[in-house]
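Novice: any chance you can model this:
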Amino acid sequence: MSVQAPERAQDPASQTAPTTTAKPNRLRTPCRPGQLGWLASTPAIIIGLLFTVGPLVIIVLFSFMSRPPQGGGVVYDFTLDPYISFLFQSDFVGNTTFDPRYLRVFGDSLWQALVTTAVCLLLSFPLALWMATRSAKLQNFLVLIVTIPFWTNLLVRTYAWMLILNDNGIVNNASSALGFGKMELLYTPFASQLGLIYTFLPFMVLPIYASLAGFDFRLAEAAYDLGARKWTVIRRIILPIATPGIISGVLLVFMPAFGSYVQPVLLGGGKVLLIGNLIASQFGDARNWPFGAALSVIILVMLMIALMAIAFYSRKSGRKVEISL
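Specialist: Okay, here's the model as predicted:
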């Protein structure tokens, strides 16, 4: 005979309550003190979309539109003729031939932009390095001196250079006093190039100075103490530190100089046709808005390629490059 143990009474207190999984709080976490929500940035986003992205979208759309039979504006018929006209020309019979005229304009603009960038870099690097090695108070004063040209309008500064370079200007008066005679400076490619260098020189100085301002130059002094030569210190210590500023300055100078309009027209007298003058003439005298928009899009694509190249370099080298002054 088997004896069964009596069943134990279950104590309600000993029973484990069913586990309940806490649901995550799907409500938005409150903003930290001093932090604004996304609604506060809505006006700025709308303004940015309207006045920054909006004109770019309009230009891109116009570049694929047709030209009206007469007058300016566009006809809302999709076509690739504005881009085809950049490289090819069709006669009255319908024969299409290669036309290098606009490529020459791009080549001249590219050459002036490259010369402007190279000269600005050669002048800016020693100046920025010298500024970064001064005392803090003197650095602030020197930065103020570099930014003083921004206080006046570009047209005013350009007209000042016209007064300096004309036949009765300071340069020609000094040249005549020294016995060299007067030189033809105004309304020449040299005057246009000089105006571009003067205009964009601060855009190269400030980024390089910003890269060098936080550098501890005691490291350079230690390299000198260890027997390194001056060019070795510059090449292996200072240049790597200044590289992000150099890249930023090159982009800030090259792209505006490539599409500049004021200096070639006022100082160069329009004798050298550059891409900025060509775009202005297409929207003005020629009244060919689609072709002018297509030229603007080509410049925009070049800028995007340059930005992508800089982003690729920044990711590969691990150096943060900011396109800012």
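Novice: contacts, neighbours, all on C-alpha from now
Specialist: Fine.
Novice: contacts only, for Phe98.
Specialist: Shown here is Phe98, whose contacts under the criterion CA atoms under 8 Å, 6 or more residues apart in numbering are 87-89.
Novice: among the residues you listed, which ones are buried?
Specialist: If you count burial by 16 or more other CA atoms under 10 Å, the buried members of the contacts of Phe98 come out as Phe88.
Novice: who's in contact with stretch 172-180?
Specialist: Contact with stretch 172-180 is made by 165-167, 181-183, as judged by CA under 8 Å, 6+ apart.
Novice: could you flag which of these are buried?
Specialist: For those, a burial check counting by 16+ other CA under 10 Å picks out 165-167, 182.
Novice: just the contacts of stretch 172-180: which are in helices?
Specialist: Filtering the contacts of stretch 172-180 for membership in helices, criterion DSSP state H, returns Leu165.
Novice: which one of the contacts of stretch 172-180 is nearest Leu252?
Specialist: Closest approach to Leu252 among those (CA to CA): Leu165, at 26.5 Å.
Novice: and that closest one, how far is that from Val171?
Specialist: Distance, Leu165 to Val171, using CA to CA, to the nearest Å: 6 Å.
Novice: please apply the same query to Leu114.
Specialist: Leu114 sits at a distance of 26 Å from Val171 (criterion: CA to CA).
Novice: and what of Tyr102?
Specialist: 35 Å.
Novice: mind putting the contacts of stretch 172-180 into TSV with distance to Thr152?
Specialist: Formatted as TSV, the contacts of stretch 172-180 follow (distance: CA to CA, whole Å):
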residue	distance to Thr152
Leu165	19
Asn166	21
Asp167	25
Gly181	33
Lys182	30
Met183	28
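Novice: of the contacts of stretch 172-180, closest to Leu226?
Specialist: The shortest distance between Leu226 and any of those, using CA to CA, involves Leu165 and amounts to 49.7 Å.
Novice: that closest one: what's it in contact with?
Specialist: Leu165 makes contact with 171-172, 185-186, 191 under the criterion CA under 8 Å, 6+ apart.
Novice: got TSV for the residues you listed, with secondary structure and distance to Leu129 too?
Specialist: Conversion of the contacts of Leu165 to TSV gives the following (DSSP: H, G, I helix; E, B strand; the rest coil; distance: CA to CA, whole Å):
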residue	secondary structure	distance to Leu129
Val171	helix	30
Asn172	helix	34
Leu185	coil	32
Leu186	coil	33
Ala191	helix	28
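Novice: tell me which two of those sit farthest apart.
Specialist: Within the contacts of Leu165, Asn172 and Ala191 form the most distant pair, 13.4 Å apart (CA to CA).
Novice: in the lengthiest helix in the chain, which residues are buried?
Specialist: Longest helix of the chain, by residue count under DSSP H: helix 101-132. Residues of helix 101-132 classed as buried by neighbour count (16+ other CA under 10 Å): 102, 105-106, 108-110, 112-118, 120-121, 124-125, 127-129, 131-132.
Novice: surely Phe283 meets Trp289?
Specialist: Yes. In terms of CA atoms under 8 Å, Phe283 counts as a neighbour of Trp289; the distance is 5.2 Å.
Novice: before we go on, could you also do this sequence so I can check it against the first one:
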Amino acid sequence: MEQSWKQAKSVFAAALGPPLFWLVLFFLVPLAIVWAYSFGHNDGLTDIAITGTFKNYARAIEPLYLKIFVKSAGVAALTTALCLVIGFPVALAITFAPQKTKAWLLLLIMLPFWTNLLIRTYALIAVLRTEGYINKSYEWLWTLVDKVAPLGAFQPMELLYNNSAVVLGLVYVHLPFMVLPLYSALDRLDKSLLEASLDLGAGHLRTLFLVVVPLALPGIASGVLITFIPALGAYLTPDLLGGPDSQMIANVIERQFKRANDWPFGAAMSFLLMYLTFMAIAVQAVLGRKKTGEGAR
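Specialist: Just a heads-up that it's a prediction; the model follows:
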């Protein structure tokens, strides 16, 4: 007589025990400590007194810091929109590519995950800096044209240490997070629906917007969510590519923990960012459930 998996509690306990212990000890416990710090204040140079105060949260929503939160959300939203605009055609091209070509294209999308983020960011700096590849190519083109029509002294483009460089870096880093969910959704499409739309005279553009995009909405929602959340909390890219006016909320949090030594305030800002993340996930879940309910009708 075969034993039901539901009755094999010892097997589940043995399999679940070590990962659950690791998760509680090295994730939930430190997270709970930082959460407790957000309700305290500095008591001397190294001690933190947890008093249950909400002053840190009240300070975090002051206009100065609220402006940084809003700016970070705007940069993350712009990054997500650009990733969607760029990633959707890429995912569509991979979906309809021949099987052998599709495997290589997916490998190219996955390749950045095999390289450290710091190395990729420094590679981008090498491209964008004053003596980088773009400015060198621009100087070569300038010199070529200058021989025909004098243009004056060459001035390199300022491509680094500004908001544009931060957005470009975030798109460069997070584009695979958008392409993969989109490809997963598009690859499951019923191709006969596209053929039917074309046979009925809809044309490729109308088929794309009236058939493909609505059917790919679950993938779009997933891609938007898993692109927006990491972009909102990005630290390394704004720190290396941005200037004094390009700092995002994660950089402010880092300064509270490292330079200002104000751990309670940094903890409060960290959890405000986490609360925003939970809200975004909840909104996505509610919208997904609503669309599922409408589809069932």
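Novice: any idea what the TM-score is?
Specialist: Their TM-score after superposition, calculated using TM-score structural alignment, normalised by the length of structure 2, is reported as 0.88; 279 aligned residues with a CA RMSD of 2.0 Å.
Novice: about what we covered before: which of the contacts of Leu165 of structure 1 count as buried?
Specialist: Members of those that pass the buried threshold by neighbour count (16+ other CA under 10 Å) are listed as 171-172, 185-186, 191.
Novice: same list, these, but as JSON lines with distance to Asp216 of structure 1 please.
Specialist: As requested, the buried ones among the contacts of Leu165 of structure 1 are exported to JSON lines (distance: CA to CA, whole Å):
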{"residue": "Val171", "distance to Asp216 of structure 1": "42"}
{"residue": "Asn172", "distance to Asp216 of structure 1": "46"}
{"residue": "Leu185", "distance to Asp216 of structure 1": "44"}
{"residue": "Leu186", "distance to Asp216 of structure 1": "45"}
{"residue": "Ala191", "distance to Asp216 of structure 1": "40"}
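Novice: residue in structure 2 paired with Arg229 of structure 1?
Specialist: Structural alignment (TM-score structural alignment) places Arg229 of structure 1 against Gly203 in structure 2.
Novice: show me what contacts its match?
Specialist: Shown in contact with Gly203 of structure 2 (CA under 8 Å, 6+ apart): Ser197.
Novice: from Leu194 of structure 2, how far out is it?
Specialist: Relative to Leu194 of structure 2, Gly203 of structure 2 is positioned 10 Å away (criterion: CA to CA).
Novice: ok, now how distant is Ala296 of structure 2 from Lys290 of structure 2?
Specialist: Here the distance between Ala296 of structure 2 and Lys290 of structure 2 works out to 10 Å (CA to CA).
Novice: again with Ala58 of structure 2
Specialist: Here Ala58 of structure 2 is placed at a distance of 34 Å from Lys290 of structure 2 (CA to CA).
Novice: how about Asn116 of structure 2?
Specialist: When CA to CA is the yardstick, Asn116 of structure 2 and Lys290 of structure 2 sit 39 Å from each other.
Novice: for the two, work out which one has more neighbours and name it.
Specialist: Per other CA atoms under 10 Å, whichever of Asn116 of structure 2 and Lys290 has more neighbours is Lys290, with 12 against 9.
Novice: the more buried one matches what in structure 1?
Specialist: Using TM-score structural alignment, the partner of Lys290 of structure 2 in structure 1 is Lys316.
Novice: before we move on, which element is its match in?
Specialist: Assigning secondary structure by DSSP states H and E places Lys316 of structure 1 in helix 289-317.
Novice: now do the buried residues in that helix.
Specialist: Buried positions in helix 289-317 of structure 1, judged by neighbour count with 16+ other CA under 10 Å: 289-297, 299, 310-311.
Novice: of all pairs in those, which one is the farthest apart?
Specialist: By the measure CA to CA, those have their two most distant members at Trp289 and Ala311, which lie 32.7 Å apart.
Novice: figure out the helix or strand that the nearest residue to Pro176 of structure 2 once chain neighbours are set aside lives in.
Specialist: Counting by CA to CA, 6 or more residues apart in numbering, Pro176 of structure 2 lies nearest to Ile109, which is 5.9 Å off, once chain neighbours are set aside. Following DSSP H and E, the helix or strand that holds Ile109 of structure 2 is helix 99-110.
Novice: Provide the aligned range in structure 1 for that helix.
Specialist: Following TM-score structural alignment, the aligned partner range for helix 99-110 of structure 2 in structure 1 is 136-147.
Novice: the matching stretch vs structure 2, mean deviation?
Specialist: With the two structures superposed, stretch 136-147 of structure 1 lies on average 1.2 Å from its match in structure 2, counting by mean CA distance after the TM-score superposition for structure 1.
Novice: contact partners of that stretch?
Specialist: Applying CA under 8 Å, 6+ apart, the external contacts of stretch 136-147 of structure 1 come out as 131-132, 202, 206.
Novice: can you mark which positions in that stretch are buried?
Specialist: For stretch 136-147 of structure 1, the buried set under the neighbour-count rule, 16+ other CA under 10 Å, comprises 139, 142-143.
Novice: repeat that for stretch 13-27 of structure 2.
Specialist: When burial is assessed from 16+ other CA under 10 Å, stretch 13-27 of structure 2 yields no buried residues.
Novice: where in structure 1 does that stretch fall?
Specialist: Mapping stretch 13-27 of structure 2 onto structure 1 (TM-score structural alignment) gives residues 38-52.
Novice: in structure 1, which spans are helices?
Specialist: In structure 1, helices defined by DSSP H lie at 42-48, 54-62, 81-87, 101-132, 136-147, 154-165, 170-177, 189-213, 218-225, 230-233, 239-258, 262-266, 275-283, 289-317, listed in chain order.
Novice: elements contacting the longest one?
Specialist: Based on contacts counted as 3 or more CA pairs under 8 Å, 6 or more residues apart in numbering; DSSP states H and E, the elements that helix 101-132 of structure 1 packs against are helix 81-87, helix 136-147, helix 189-213, helix 239-258, helix 275-283.
Novice: repeat that for 10 Å
Specialist: When contacts are defined as 3 or more CA pairs under 10 Å, 6 or more residues apart in numbering; DSSP states H and E, helix 101-132 of structure 1 packs onto helix 81-87, helix 136-147, helix 189-213, helix 239-258, helix 275-283, helix 289-317.
Novice: output those as a markdown table; include the columns distance to Asp225 of structure 1.
Specialist: Putting those into a markdown table (distance: least, CA to CA, whole Å) gives the following:
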| stretch | distance to Asp225 of structure 1 |
| --- | --- |
| helix 81-87 | 59 |
| helix 136-147 | 25 |
| helix 189-213 | 21 |
| helix 239-258 | 19 |
| helix 275-283 | 51 |
| helix 289-317 | 29 |
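Novice: among these, which is nearest Val74 of structure 1?
Specialist: For these, the distance to Val74 of structure 1 is smallest for helix 289-317, at 6.6 Å, taking CA to CA.
Novice: sort out which residues of stretch 201-220 of structure 1 are buried, please.
Specialist: When neighbours are counted by 16+ other CA under 10 Å, the buried residues of stretch 201-220 of structure 1 are found to be 201-213, 220.
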